[in-house]
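**Student:** here is a sequence together with a model predicted from it:
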Amino acid sequence: MTSGRPPRVLVDATSVPADRGGVGRYVDGLLGALDAAEDAVQLMVVAQRTEVERYTHILRRAEILTAPAAVVHRPARLAWEQTGLPLLAQQNGVQVLHSPFYTCPLRATCPVTVTVHDATFFTEPEHYDKSRRAFFRSATKTSLRRASRVIVPSKATRDELIRILDADPTRIDVAYHGVDQTAFYPPSPQEKDRVRARLGLSGQDYVAFLGAKEPRKNVPNLVRGWARAVADRPNPPALVIAGGHGHDDEIDLAVADVPAHLRLLRPGYLRYADLPGFLGGALVAAYPSHGEGFGLPVLEAMACAAPVLTTPRLSLPEVGGDAVAYTGEEPEQIAADLTALLDDEPRRNELAAAGLLRAKEFTWRASAEVHMAAWRRVAP
């Protein structure tokens, strides 16, 4: 960027899902930090009509634009992204256009940056259906080729893109996700009790999983590993699998084999305000994923002072470091390592304290700084 003025940046938030899952948390956290960065960026946000009022309330300085009503439908949104979005950027004098979810306009009058969240569509292809795998593979390749800069949430994702797709490392920036400490924090005993009561678990301990129920998350093996670990215990902790419904049919098969005396709950989406009580109230937050681009649920559980059990796959060691316990991906390994944690309260307390401390290192402000540096590099 040649001038000393902050760049005028348009962030396309139309891809944020209504359930505010991982993508929503990334976009919301980033926008909040950008909005708070006084005089560092001239921020504009285009959002779906249903989201405009929400962003108007949570962002103080950003200019909020409304996308056409049709973008609620994915095909229409993708078409608008290629035509309407570049035109909107041009009409508003935008210097940099940022697309936060894999796809981006192929033709724009200003530089375009894009976030590629992970490379597992290439490294773990068996965990995606054919159409989804093909779409995101194509989108990733196109963005790596056409975007001025690509932002990724971990070094592991950067390295995989370089290894598999021969991506240019000089055009990739690593911006770790952050965690909102006002939304994810060590809950009070009252908050834990409230969530237990809502789940029908008053007086019963539980192991927690929070995330999308897609094959990559390895929920079926978590179910099998948990059942082996707790079946013979006098007061077996329940397993609570919270989050969206997803598309992993094998979960039902694993659940069908759970012994009748064990409790397994699938409450779906929990209220956002209940997540600290849910995560922080668990004996263990288990996340035995086959691989992640970042692993935001692990970080959020750490911020709630939950002892975390996860796998050392791809980016997860970058997030957990020495503050989490690691396991394998097979039921036998999960059972053994979960048993070890359930039998070792001092170790769980140690992990809870270490995870809470490590989580404070991941801030949306730091993520925003990397994004803004990338935009300054490409802005005319």
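**Tutor:** Thanks, I have it.
**Student:** only C-alpha atoms for contact and neighbour calcs from this point on.
**Tutor:** Noted.
**Student:** list the buried residues of stretch 260-269.
**Tutor:** For stretch 260-269, a neighbour-count test (16 or more other C-alpha atoms under 10 Å) marks 262, 263, 264, 265, 268, 269 as buried.
**Student:** same check, this time on stretch 29-41
**Tutor:** Across stretch 29-41, burial judged by 16+ other C-alpha under 10 Å covers 29, 30, 31, 32, 33, 34, 35, 36, 37, 40, 41.
**Student:** please compare the first structure with the one that follows:
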Amino acid sequence: MKVGILADRLNRPRTGIGNYTYNLIKELDSIDPIQNEIFLINYELNDLFPNLNKIIVPNPLKNIIEKSFYIWHLYLQSKLKKTNFGIDIIHSPENATPFLKIKPKKIITVHDITPFLFPGSFSSLTLFRYRLLFRRTLKTADKIISDSYNTKRDLINYFNVPDEKISVVHLGIDEKFRVLDVNTVDRIREKYSLNYPFILYVGTLEPRKNIPTLIKAFCEIKNKNSIHKLVIAGKKGWKYKDIFNMIDELHLRDEIIFTDYVPYEDLPGLYNAADLFVYPSLYEGFGFPPLEAMACGCPVITSNSSSLPEVVGDAGLMFDPYNYLELKLKICDILTNSHLRDDLVKKGLKRVADFSWNKCSRETIKIYQEVYCQKNII
């Protein structure tokens, strides 16, 4: 069985989908490479995964148009309609490509349907691309992988995708996220000048992440003379100005610290340094940060929406994301109850053992084999 994976995400700074693509390929490279031959399809050669086969389809507009990788996908699909490049299955690790009927059997991974539920969080170009291509992508795929049962339900409810066409494969977390030694954590504290106890949030500053609810809950806690500060780690996304306006109105400028984007290698130390991690997001296709925090021994509070209960299970506290007073009570419970805190830390460390990239890759291979066998029967 020869599987081609669209690997153009490896050319760009890695975020969510890029991390998924990288870790999936990394594990596939180490699992039975003889029986399952992996080909990376890209528009340029890079130094990653030197042992894997490469299919390079040059991007004719790379040096002319910024973000021309969208156009490259169109160009690639025109090629795939004419030839299969010697592969049996093609796997696209992201939602909206490819959308044409092509010669190899086609598998796509759908992480979420955020552009349809929260269009204000995306550029007009991204929304146009999704609205134009996504439904056709779902229709022409031979199999769909979703990160969570919640995303599977969304695909069934919003797009009428047949249940049997979707397989759920939970993602993994990087082994870098673990309990660290005191000296390592102290270096991160010093780097970011965090010489005080703090509550942590990690994620983009945008409406879907529901940061104002966290700020209002934190304000209630400060009114009770809490010694904790709130650290918000993440880059500015869309419509973030309301967050700063609220902070000024509540006179919390000195109590809330914004680190901006934190490099991936610093995140484990940041989670380790925090007394509590809060993730108030309204919608997630999977939700890495709560798992990352738990892997670092940090107790977690997260909203009871979308996929988050499925991911966190009973290892974290849940709250209604529209009820900041409920969140306030949950925060106070953890900060004042050492037995509860210790119990959540213990449950969190146990919970993350269920989410590994090796497990994710092995389950993905089973789907490749299923689609390949269907092809041969036909």
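**Tutor:** Nice, I can see it. Treat the numbers as computed from the prediction; the structure is a model and nothing was measured.
**Student:** where along the stretch 1-150 of structure 2 do the strands fall?
**Tutor:** Assignment of strands within the stretch 1-150 of structure 2 using DSSP state E, counting those that start in this stretch yields the ranges 2-6, 37-42, 53-56, 89-92, 105-110, 143-146.
**Student:** and the gap between the alignment partner in structure 2 of residue 108 of structure 1 and residue 148 of structure 2?
**Tutor:** Residue 108 of structure 1 maps onto residue 102 in structure 2, with residues paired by TM-score structural alignment. Residue 102 of structure 2 sits 27 Å away from residue 148 of structure 2, taking C-alpha to C-alpha, to the nearest Å as the criterion.
**Student:** same question for residue 171 of structure 2.
**Tutor:** Noted for residue 171 of structure 2: a distance of 9 Å to residue 148 of structure 2, by C-alpha to C-alpha.
**Student:** by contact count, what packs against the helix ranked longest in structure 1?
**Tutor:** For structure 1, the helix with the greatest residue count under DSSP state H is helix 130-146. When contacts are defined as 3 or more C-alpha pairs under 8 Å, 6 or more residues apart in numbering; DSSP states H and E, helix 130-146 of structure 1 packs onto helix 120-123.
**Student:** quick one: the helix it packs on to structure 2 mean distance?
**Tutor:** Overlaying structure 2 shows helix 120-123 of structure 1 at a mean distance of 3.8 Å from the equivalent residues (mean C-alpha distance after the TM-score superposition for structure 1).
**Student:** so the residue of structure 1 positioned farthest from its centre: helix, strand or coil?
**Tutor:** The centre of structure 1 is farthest from one residue, residue 234, which by C-alpha atoms, centre = their mean lies 35.8 Å away. Secondary structure, DSSP: H, G, I helix; E, B strand; the rest coil: residue 234 of structure 1 is coil.
**Student:** quick one on the thing from earlier: ok, of the buried residues of stretch 29-41 of structure 1, which one's closest to residue 310 of structure 1?
**Tutor:** Distance to residue 310 of structure 1, by C-alpha to C-alpha, is smallest for residue 29 among the buried residues of stretch 29-41 of structure 1, at 23.7 Å.
**Student:** now do the contacts for the closest one.
**Tutor:** Shown in contact with residue 29 of structure 1 (C-alpha atoms under 8 Å, 6 or more residues apart in numbering): 178, 179, 180, 364.
**Student:** need the residues you listed in TSV (columns: neighbour count and distance to residue 227 of structure 1).
**Tutor:** Shown next, in TSV, are the contacts of residue 29 of structure 1 (neighbours: other C-alpha atoms under 10 Å; distance: C-alpha to C-alpha, whole Å):
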residue	neighbour count	distance to residue 227 of structure 1
178	25	33
179	26	31
180	18	33
364	24	37
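**Student:** return the subset of these lying in helices.
**Tutor:** Assignment to helices by DSSP H places the following of the contacts of residue 29 of structure 1 there: residue 364.
**Student:** the match of residue 108 of structure 1 and residue 120 of structure 2: what is the separation?
**Tutor:** For residue 102 of structure 2, the distance to residue 120 of structure 2 - C-alpha to C-alpha - is 33 Å.
**Student:** neighbour-wise, which of those two wins?
**Tutor:** Neighbour count, other C-alpha atoms under 10 Å: between residue 102 of structure 2 and residue 120, residue 102 has more, with 19 against 16.
**Student:** which residues touch that one?
**Tutor:** Residue 102 of structure 2 is in contact with 77, 80, 81, 82, 84, counting by C-alpha under 8 Å, 6+ apart.
**Student:** which of the residues you listed are buried? Put it as a ChimeraX command.
**Tutor:** Per 16+ other C-alpha under 10 Å, the buried members of those correspond to this ChimeraX selection:
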select :77,80,84
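**Student:** the aligned partner of residue 268 of structure 2 in structure 1 - how many residues pack around it?
**Tutor:** Superposed on structure 1 with TM-score structural alignment, residue 268 of structure 2 falls opposite residue 276. Look at residue 276 of structure 1: counted by other C-alpha under 10 Å, it has 26 neighbours.
**Student:** let me know the helix or strand that residue 276 of structure 1 is in.
**Tutor:** helix 275-280 (DSSP states H and E).
**Student:** quick one: contacts of that helix?
**Tutor:** Applying C-alpha under 8 Å, 6+ apart, the contact partners of helix 275-280 of structure 1 are 183-188, 191-196, 208, 285, 301, 304-306.
**Student:** and for stretch 180-200 of structure 2?
**Tutor:** 227-233, 259, 266, 268-278, 296.
**Student:** redo that, cut-off 6 Å
**Tutor:** Residues from elsewhere that reach stretch 180-200 of structure 2, judged by C-alpha atoms under 6 Å, 6 or more residues apart in numbering: 228, 229, 230, 231, 269, 274, 275, 276, 277.
**Student:** list the buried residues in that stretch.
**Tutor:** Neighbour count says stretch 180-200 of structure 2 has 180, 185, 186, 188, 189, 194, 197, 198, 199, 200 buried, by 16+ other C-alpha under 10 Å.
**Student:** looking at these, which are in helices?
**Tutor:** Using DSSP H, the subset of the buried residues of stretch 180-200 of structure 2 located in helices is 185, 186, 188, 189.
**Student:** widest-spaced pair of these?
**Tutor:** Pairwise over those, using C-alpha to C-alpha, the maximum falls at 185 and 189, 6.3 Å.
**Student:** can you give me the helices for structure 2?
**Tutor:** Under DSSP H, structure 2 gives helices at 16-30, 69-80, 114-117, 124-140, 149-159, 182-191, 211-222, 241-249, 267-273, 288-295, 308-312, 324-336, 338-351, 357-377.
**Student:** so residue 168 of structure 2 is in contact with residue 146, correct?
**Tutor:** Yes: between residue 168 of structure 2 and residue 146 a contact is recorded at 4.9 Å, counting by C-alpha atoms under 6 Å.
**Student:** cool, thanks, talk later.
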